[in-house]
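>>> From the sequence below, what's the structure:
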Amino acid sequence: MKFKSLLVAALAFPVMVSCQSSNKKVGKVILKSDTDSLSYALGVNISSSFKNANFKEINFKAVARAIQDVYSDDSAQVKMTNEEAMNVIRTYFDRQQKKLAEENRIASEKFLEENKTKEGVIVDSSGLQYKIIEEGTGPMPTAEDVVKVHYKGTLIDGTQFDSSYDRGEPAQFKLNQVIKGWTIGLQKMKVGSKFILYIPSDLAYGETVRPGGPIGPNQALIFEVELLDIVKDTSNNK
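Alright, predicted model coming up:
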């Protein structure tokens, strides 16, 4: 798990950092020896892990003290066991995740409430919203069909997180093996159509998202989708 790897990284390496407070930068470091370079490199590695984990506040003095205490080989100096440290980190991540999920839920609901009143937006009974950009003339897929599509996915603030256009080739998948918003939305499209799908979180990924990924918990998603073709399924799943 991510917090476990962070804990191991933080406690495993002898990076000697000193600073007067959590928000005061240390002076310029001069790397005079291999040991200095190694120590600095390990600090870069650990700090990158902290940054990628999106820690909002870190007391670097406490980090340095913990590293020194562990390396002192004096167990009395260490203020918590590895298990206790794991629990602290786990609690932090759980709290941050719940806070982010609630913020995203409120923002997504507000967006969808406003979006449904816009011209051309259709609201399905499932809660899915969609807008027809271009109506095709081909057949419509069922949930069991394999479809070929071009698409672009964005968050409600316009941040793009995925695009088959950027990859230079369309995507192909069985319609009942993707998020519910896609399964519902693409069954409303004829081949040759282009829709914009506004997908509520409960029809997308909900609270279960990849840690550190571009999509947060409880985020509504927007997809611009072109249905290019319905492809014969050659697998044994049908």
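>>> contacts and neighbour counts: CA atoms only from here.
Will do.
>>> Just give me how far stretch 41-57 sits from the chain centre.
In terms of CA atoms, centre = their mean, to the nearest Å, the centre of stretch 41-57 is found 17 Å from the chain centre.
>>> Residue 96 sits in which helix or strand?
Using DSSP states H and E, residue 96 maps to helix 82-115.
>>> From the rest of the structure, what touches the following helix or strand past that helix?
Per DSSP H and E, helix 82-115 leads on to strand 121-123 as the next helix or strand towards the C-terminus. Defining contact as CA atoms under 8 Å, 6 or more residues apart in numbering, one finds that strand 121-123 is touched by 115-116, 129-132.
>>> Pull the contacting residues for the closest residue to residue 230 other than its chain neighbours.
Nearest non-adjacent residue to residue 230, counting by CA to CA, 6 or more residues apart in numbering: residue 147, 4.5 Å away. Listed by CA under 8 Å, 6+ apart, the contact partners of residue 147 are 141, 172-175, 227-231.
>>> Residue 89 too?
Neighbour list for residue 89: 3, 7 [criterion: CA under 8 Å, 6+ apart].
>>> measure it to residue 7 for me?
In this view, residue 89 and residue 7 are 8 Å apart by CA to CA, to the nearest Å.
>>> same thing with residue 199?
Going from residue 199 to residue 7 by CA to CA gives 36 Å.
>>> Buried only: go through the contacts of residue 147 for me.
Among those, those classed as buried by 16 or more other CA atoms under 10 Å are 141, 174-175, 227-230.
>>> Proceed likewise with the subsequent sequence, for comparison:
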Amino acid sequence: MKKLIFALGAAAMLVGTATSCGGNSSSKLSPEEQALNDSLTTAWGYVAGGQAAQMLQAAPAGVKVDKEAFLRGVQTAILADTADQSYLQGLSMGVRLAQQRAYAMKELGMNVDAAQWMAEFKKALLADSLPQMDAMQQQFQNCAQRAEQTAQERKNAEKENSPESQANIKAGEEYMAGLMKTDPAIKKSETGLYYKIEKEGEGEAIGDNTPLLVNYTGRFTDGKEFDSSKGNPARFMARGVVPGFGEGLKMLKKGGKATLYIPGKLGYGVNGQPAAGIGPNQMLVFDVEIVDVNPQN
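You can find the predicted model right below:
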């Protein structure tokens, strides 16, 4: 990709050079210069095509690239009149804006009407003054933020209702229902966190921003361990961990020990942590011990 960008940069440089010199027609070139010109054209075109092919081959899995459509786009640009710099600048901006429109339609689910968009673009471009520019800029930013938020909420809802997510939620609920029948020491907070305090500890209360040293072991409901401080206390604050873990830490004091049963909504949520083998909305179990509060070292 870097090489391709360099090639495109070289193209812009050459076009700029030709334009600044008033443009060189092949009839003004000496035989030696014409030979160099032909060699450059052949080699440059081939190398740029090869680099484009490599770029397309490196497309993410599942993304199908239509080479014929890609070729039409390149051809439209490369066959443009290089002497008309205003047209080239407009073409360049149009490509960038078209990519932004494609993102808005695909990723944000917005229906951006091209004709309506173009009418407003033309109105602003040809206006003698732009008294509404600041207000429209703010409106655009507000709309874009809402669109992104709406898109994220939609994606989260889809993940929430996925078969894997729903299965994990059900498995966690059944697991806790069984445990609480046999162990009355397990409690449930208003947020939905399940916890069993073995030892509350002593000293000052723990807040969101209180520095802590904590020994912990994280495991799945089947007992398989996925993370551990391994006897080397981890240093963090309650606000820097997943909500359920932070809530449980604040129930303890120095020397305190507890087991936290964290449902997915208070853990890694609908995204899970694939690298650690944690699925969407999967319940996790943590054994924690507060080694120190406000440690000096």
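>>> what TM-score do we get after superposing?
Overlay of the two chains. TM-score (TM-score structural alignment, normalised by the length of structure 1): 0.54; 144 aligned residues with a CA RMSD of 2.7 Å.
>>> follow-up on the earlier one: quickly name whichever of the contacts of residue 147 of structure 1 is closest to residue 99 of structure 1.
residue 175 (32.6 Å; CA to CA).
>>> how far does stretch 70-90 of structure 1 stretch from start to finish?
20 Å.
>>> Next: stretch 122-141 of structure 2.
With CA to CA as the measure, stretch 122-141 of structure 2 spans 20 Å from end to end.
>>> excluding its backbone neighbours, what's nearest whatever residue of structure 2 lines up with residue 204 of structure 1?
Structural alignment (TM-score structural alignment) places residue 204 of structure 1 against residue 267 in structure 2. Of all residues not flanking residue 267 of structure 2 in the chain, residue 242 sits nearest, at 5.3 Å (CA to CA, 6+ apart).
>>> sec struct for the aligned residue in structure 1 for residue 209 of structure 2, please.
In structure 1, the residue equivalent to residue 209 of structure 2 is residue 144, according to TM-score structural alignment. Here residue 144 of structure 1 is coil, with the state taken from DSSP: H, G, I helix; E, B strand; the rest coil.
>>> Relative to residue 263 of structure 2, how far out is residue 244 of structure 2?
Remark: distance between residue 244 of structure 2 and residue 263 of structure 2 (CA to CA) = 8 Å.
>>> Can you check which residues contact both of the two?
Both residue 244 of structure 2 and residue 263 are contacted by residue 193, under the criterion CA under 8 Å, 6+ apart.
>>> hmm, back to that, so the match of residue 204 of structure 1 touches residue 243, yeah?
Yes: using CA atoms under 8 Å, residue 267 of structure 2 makes contact with residue 243 at a distance of 6.3 Å.
>>> Neighbour count: the two, which is higher?
Applying other CA atoms under 10 Å to residue 267 of structure 2 and residue 243 shows that residue 267 carries more neighbours, namely 25 against 18.
>>> From residue 281 of structure 2, how far off is that one?
Applying CA to CA, the value for residue 267 of structure 2 to residue 281 of structure 2 is 7 Å.
>>> now do residue 199 of structure 2
Relative to residue 281 of structure 2, and taking CA to CA, residue 199 of structure 2 is found at 28 Å.
>>> If you count surrounding residues, which of those two has more?
Neighbour count, other CA under 10 Å: between residue 199 of structure 2 and residue 281, residue 281 has more, with 28 against 14.
>>> what's the counterpart of the more buried one in structure 1?
With TM-score structural alignment as the criterion, residue 281 of structure 2 lines up with residue 218 in structure 1.
>>> Also residue 239 of structure 2?
Taking TM-score structural alignment, residue 239 of structure 2 has residue 176 as its aligned residue in structure 1.
>>> With adjacent residues omitted, what lies nearest to its match?
Nearest to residue 176 of structure 1 is residue 143, by CA to CA, 6+ apart, at 5.0 Å.
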